[in-house]
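*Asks:* build the 3D model from these lines:
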Amino acid sequence: MQSFRSEIENPIVEKDIIDLEKKIQLFYKGEIDEERFRSLRLARGVYGQRQFGVQMIRIKLPYGKLTSEQLHRIANVSDEYSRGRLHITTRQDIQIHHVSLDRTPELWAELEKDDITLREACGNAVRNVTASETAGIDKDEPFDVSPYAHAVFEFFLRNPICQELGRKFKISFSGTDKDTALSFMHDLGFIAKIENGTIGFKVMIGGGLGSQARLADTLFEFIEADKIIPVTEAVLRVFDRYGERSKRAKARLKFLIKDIGFEAFVKLVEEEQKALSITTFPIDTTDFDSEINLDHIKEIPVVVIEDEAAFEAWKTANVIAQKQEGFSAIGIKVHLGDFYTDKARILADLVKNYAGNEIRLSLRQNILIRHVKNELLPFFYVELQKLGFVDVGYESTLDITSCPGTDTCNLGIASSTGVSAELERVLKVEFPQYANNKDITIKISGCMNSCGQHTMAHIGFQGMSIKSGNYVAPALQVLLGGSVLGNGEGRIADKVLKIPSKRGPQALRSILFDYQENVAVGESFINYYDRQGEKYFYDLLKSLSDTTNLEQSDFIDWGSEQAYEKAVGVGECAGVVIDLIATLLFESEEKLDNSAASLNLNQYSDSIYYAYSSIVNTAKALLISEGKKTNTHAGIIADFEAIFSDKIDLGVPFSEFIFQIKNNEPTQEFAQNYLIDAQLYYKKVDAYRAQVITDGK
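*Replies:* The predicted structure follows:
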């Protein structure tokens, strides 16, 4: 286990991986309780899966960018630590399943050799920053959003203000007003704009899917590019302080904005301006502005196209002309987002030797090869055909998005991958004309959390269960009418009705046949849906919802041979629960150490926030000892002041003491004084706690 340490060049990364290794051992010994350990490993991309004793590893790939070297590295890691399968997510990550917890530090160290991180790929932190996969090559884009997405990723990685949020926080960057990165469903969504020659963004805030979907509000119609990181920092500070922490289902930013109101939220953001680590942050785009250099390609390989019609159909459906003259991007439709390491390596060599050594993973779980010379398209077609990577329908109706569902996810209720495979088969055989249709999207999730984004689909399916007498069958909620409208606007799909899962294909047939028979010339699917109305589709599909005539096969889920049983998988070691209060106080000490370390590195804003986190954490520990709720930082601060003001003397009210953080600029002097205050506060609390324990004996 120790051998990887000497191979890590970045001391910060090395410390992170060693810390994970130590915490795993402490967890096995019962010295860290399960909840705290779960939080720690999730923040390092290690996620429990449905199967007992193994983990899912999520690899964080900002805006889905991968080089040949990185793809080779991921393939090698998957072969060594897993089963050779790579899964592309709807957030442009790659997941590897069935990994032993013991080996996760070693796996992470291997990935870091090619600058690939697991850090904050899961957990209550800033998740992978996504972006339009055509960023940098789109003919309609005002500028390339890639460097801005990269800057946000780097700035908030390991940033103390967003390490222990109440819930996850998602950020996206759309390259055009088409909003292909879906800003309306993100906590923060940025849409590229240029006003009066100035590069900037429209900013959307507070969107989200899940069981209670919410469309984002417009925070700014336009802000300059050098303001996006300060704005994001201010929003995260407010979310960290006021966001719900105890009720997981209510802990996303969208609920905070809904509860206190948009105007009140904006006011809180404005009040954070003095405390920000930076007021402007110019973003260097140099590395992204260079010309495409393909000098390594000395000659164009000669190939024979055996089926010209198939080749032309592939070019029409899967090839995108770049804004760079003479170049195209090639879309690879990846069924269910799953591909294997043998093909990944061949693909990696192709893009290195014959293209720009870069692919992007799409939000619809596909692969986009960039910077291919047009004269090389026949060669790529032949080579990709050998890999089975030329199925037409890239990002079309035939290209169904699906989460893993009950295959591996703890929360899956019904199979999403199994029904997705069958629906794709139906489309390919019975509706091949939809291979070039970009107007209708189909998305499937295995539960209400909408990881497959079914709530924003034109046609969506959500895994559920349904009763028939004393038996339970797998089911699908049919949703219709969701859409991306563009420029930050979207629609949430209507829940039409629930049907047994095995009737999903027939539901899709009914919808598409009706559409083909009744759509007006030039009418979009959304306009057709609105014209007919939700009740019309309920009546159209109602016969499929009847559960009095189910057959034996209806009680067996897609892709399974066993009778269906509704179960939420645990898939995680139970561990040994110890004194949570002691754990919290131990963490407070760690945060004080981090504050001191940051101060020594002249990272004053980081030092201040670590000290603040220590103060809040310590207050939380005492409130828990009194049986009080600790839902939000703001609530903790108010309750601590009310309960302990006469027991722990700070010279000033506790709120005034801790809120120095937002009333002072992050100078060296304030950072030093705030750390001293936090250390003295901790000593007083520790002494109080020791006395309480002594008196109670």
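
*Asks:* can we go C-alpha only for contacts and neighbour counts from here?
*Replies:* OK.

*Asks:* chain center to the lengthiest helix in the chain, what's the gap?
*Replies:* Criterion DSSP state H: the longest helix present in the chain is helix 668-696. Its chain's average C-alpha position is 37 Å from that of helix 668-696, according to CA atoms, centre = their mean, to the nearest Å.

*Asks:* also this sequence, please, to line up against the first:
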Amino acid sequence: MWRAAMRAPRNGFSSVADIDEFVAVLDQYQSGEMDADTFRGFRLTRGVYGQRQPDVQMIRVKVVGGLLTSEQLLALADVSTDQSRGFGHITTRQAIQFHFIKLDDCEALQRRLGEAGLTTREACGNTVRNVTADPLSGIVADEAFDVLPYAEWCQHHLLRDPRFGKLPRKFKIAFSGNEQDRAQAAINDLGFVARIVDGQQGFRVLVGGGLSTSPANAYVLHDFIPTSEMPVVAEAVTQIFDRIGNRANRARARLKYAIKKLGFEAFKVEYESVLAEIKALHPEALVMPPTSRETDQLPERAHIEAQSPLGSFDVWQEHNVLAQKHPGFKAVVVRLLLGDLTAAQFRGLASLCATYTDGTLRTTNDQNVVLPWVEARLLPNVHRALTDLGIGRSHARTLVDLTSCPGADSCNLAYTGSRELGRELVQILEANESRSSVRAALNGDIKISGCPNSCGQHHVAAIGFHGGIRRVGERVLPLYELHLGGKLDHEGARFGRRIGKVPARLAGEALLGLVGLYEAERNANESVADFFWRVDEALVKAIVDPLNDVADDAPDLMFQDLGTEDVFGVHRGDGECAS
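*Replies:* Next comes the predicted model:
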């Protein structure tokens, strides 16, 4: 039933009953009372996901709207140390993943997370996944209003609803704070973009977006609804997906395919009918308390003396510090390498949040974190602390701040080691940072996926890579296909042009060639994304095609993936994202 709304406590997503049930079902499976397929379906709805290696799991933790408290960061640190391999990983949907978890360790992991209000419930499987939000919600001047409370409310409302625990496929929801769409609503099944019309707060509603092998830009379902209608709209769209989603062909089961098959106009007719039913049953409107935090609502803290800045402070401040709409405060973007945080870094960030922010941070969909509410005069202190933790890198939100999926390190579907390519490209860009072409291209972004499924979001990058293979005689060449000119903005999603392929070992050389082409041929004030959307394909192919001319007598190195000396082979299995 639809629940009348209050703003839920930010630590209120966990459930002891969930964990007890998981333990009971795990006992049934391990005793032979439950078969593997039945158990797999259950554990996926509890965020426990298979990986390439046998007898270990990936566990995904929901981080609703990207918000984490210092207490939750300490819990994540404990899990990193006690059950995982010493670090966690931020996903492109603001969640946290831990790999190489033994099934017998899942109970202890879930109980530690539950103590901090975190849950793995419905983080995987055919469910409503982690509800995401603009990571700058409530702190920047360009937003229409703070959308984070609405994302939190939406997750609370749909979480554990038995009607939505066995959907045709996964269902993703995002809340953006303005038309620039920092939460990527245009590539979600359901997106809410904050707007103010005639003085009233509300949302543009988008449906049917998504990436994978067939990217789709979302349709506009409503140009504007008042915020009070968000719950019924969210429920109506989710109900319709449950009814019309393709349960026979899972490869075509996402909402975007259902809308395409039915036709958008017919979908809207169905939607309006369901919406009217829900409104008739639940006429009460959503009432939200004021959502904008003011300076007098910040926790009290002792006076802190400002420290002298490090020599690298100015460059870091230029790229990593954002103005807040609150005078005297800044937001700090912490640039992470491949979205990873060690246990020590989780703990260090917990201490930083307790000392310098409002007690929270936000994870981002480009695999970084944001520290809000930092006093401007204390920025040197924060930079020093981050540097001591090994995460004081500058150039956040630039070309060198790339995004990658887990790739063949752990994923059954991956062809290539996308994380290894990410490390390689960062090293190459940093080694060539003095080149004018690299400096010119800093406005671009790079996103990498280990297969065509786009978990690394290569479709919407200025420069995107997705892993693949080519047979050369009797050998298999690991390679990357290029997607150029993609982006997300107020006009929606633009999916990059597929232009050329390059061997994995030569992807860095291709990247330097591409940024050189950009420097030489760009128009004034033209971004990397817009340049590669416009440029003659022949100019790109002149750079990448010669690199792909690999004969069967090429050196053995060409037939090794990055990060390994083993002869490359295809080792793919069944991906449980399709289970």
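
*Asks:* report the TM-score for the pair.
*Replies:* Overlay of the two chains. TM-score (TM-score structural alignment, normalised by the length of structure 2): 0.93; 561 aligned residues with a CA RMSD of 2.1 Å.

*Asks:* can you point out the buried residues in the longest helix of structure 1?
*Replies:* By neighbour count on 16 or more other CA atoms under 10 Å, the buried set for helix 668-696 of structure 1 is 668, 670-672, 674-675, 677-679, 681-682, 684-685.

*Asks:* same question for stretch 210-230 of structure 2.
*Replies:* 210-211, 215-221, 224-228, 230.

*Asks:* and stretch 16-34 of structure 1, by the same measure?
*Replies:* In stretch 16-34 of structure 1, counting by 16+ other CA under 10 Å, buried: 16-18, 20-21, 23-24, 27, 31-34.

*Asks:* in structure 2, what residues pair with that stretch?
*Replies:* With TM-score structural alignment applied, stretch 16-34 of structure 1 matches the range 18-36 in structure 2.

*Asks:* repeat for stretch 247-264 of structure 1
*Replies:* Going by TM-score structural alignment, stretch 247-264 of structure 1 sits over residues 249-266 in structure 2.

*Asks:* coming back round to it: and of the buried residues of stretch 210-230 of structure 2, the nearest to Ala504 of structure 2?
*Replies:* The closest of the buried residues of stretch 210-230 of structure 2 to Ala504 of structure 2 turns out to be Leu211 (CA to CA; 22.8 Å).

*Asks:* which one in structure 1 is aligned with the closest one?
*Replies:* Checking TM-score structural alignment: Leu211 of structure 2 goes with Leu209.

*Asks:* which residue ranges of the stretch 251-400 of structure 1 form strands?
*Replies:* Taking DSSP state E, counting those that start in this stretch, the strands of the stretch 251-400 of structure 1 run over residues 319-321, 327-332, 338-340, 359-361, 367-373.

*Asks:* among these, which is the most enclosed?
*Replies:* Highest mean neighbour count among the strands of the stretch 251-400 of structure 1 (mean count of other CA atoms under 10 Å): strand 359-361, with a mean of 27.

*Asks:* which strands and helices sit next to that strand?
*Replies:* Judged by 3 or more CA pairs under 8 Å, 6 or more residues apart in numbering; DSSP states H and E, strand 359-361 of structure 1 is in contact with strand 65-66, strand 367-373.

*Asks:* where does it end up in structure 2?
*Replies:* Taking TM-score structural alignment, strand 359-361 of structure 1 hits residues 361-363 over in structure 2.

*Asks:* on average, how far is the matching stretch from the matching bit in structure 1?
*Replies:* Its matched residues in structure 1 lie on average 0.4 Å from stretch 361-363 of structure 2 after superposition (mean CA distance after the TM-score superposition for structure 1).

*Asks:* residues in contact with that stretch?
*Replies:* 63, 65-70, 90, 94-95, 135, 353, 369-372 (CA atoms under 8 Å, 6 or more residues apart in numbering).

*Asks:* and what of stretch 215-226 of structure 1?
*Replies:* By CA under 8 Å, 6+ apart, stretch 215-226 of structure 1 touches 148, 183-187, 193, 195, 198-208, 254, 280-283, 488-492.

*Asks:* tell me where the stretch 501-650 of structure 1 has helices.
*Replies:* 504-518, 525-532, 534-541, 580-600, 604-625, 633-644 (DSSP state H, counting those that start in this stretch).

*Asks:* in structure 2, what stretch matches stretch 499-514 of structure 1?
*Replies:* By TM-score structural alignment, stretch 499-514 of structure 1 lines up with residues 502-517 in structure 2.

*Asks:* now do the same contact list for Thr341 of structure 1.
*Replies:* 75-76, 78-79, 84-86.
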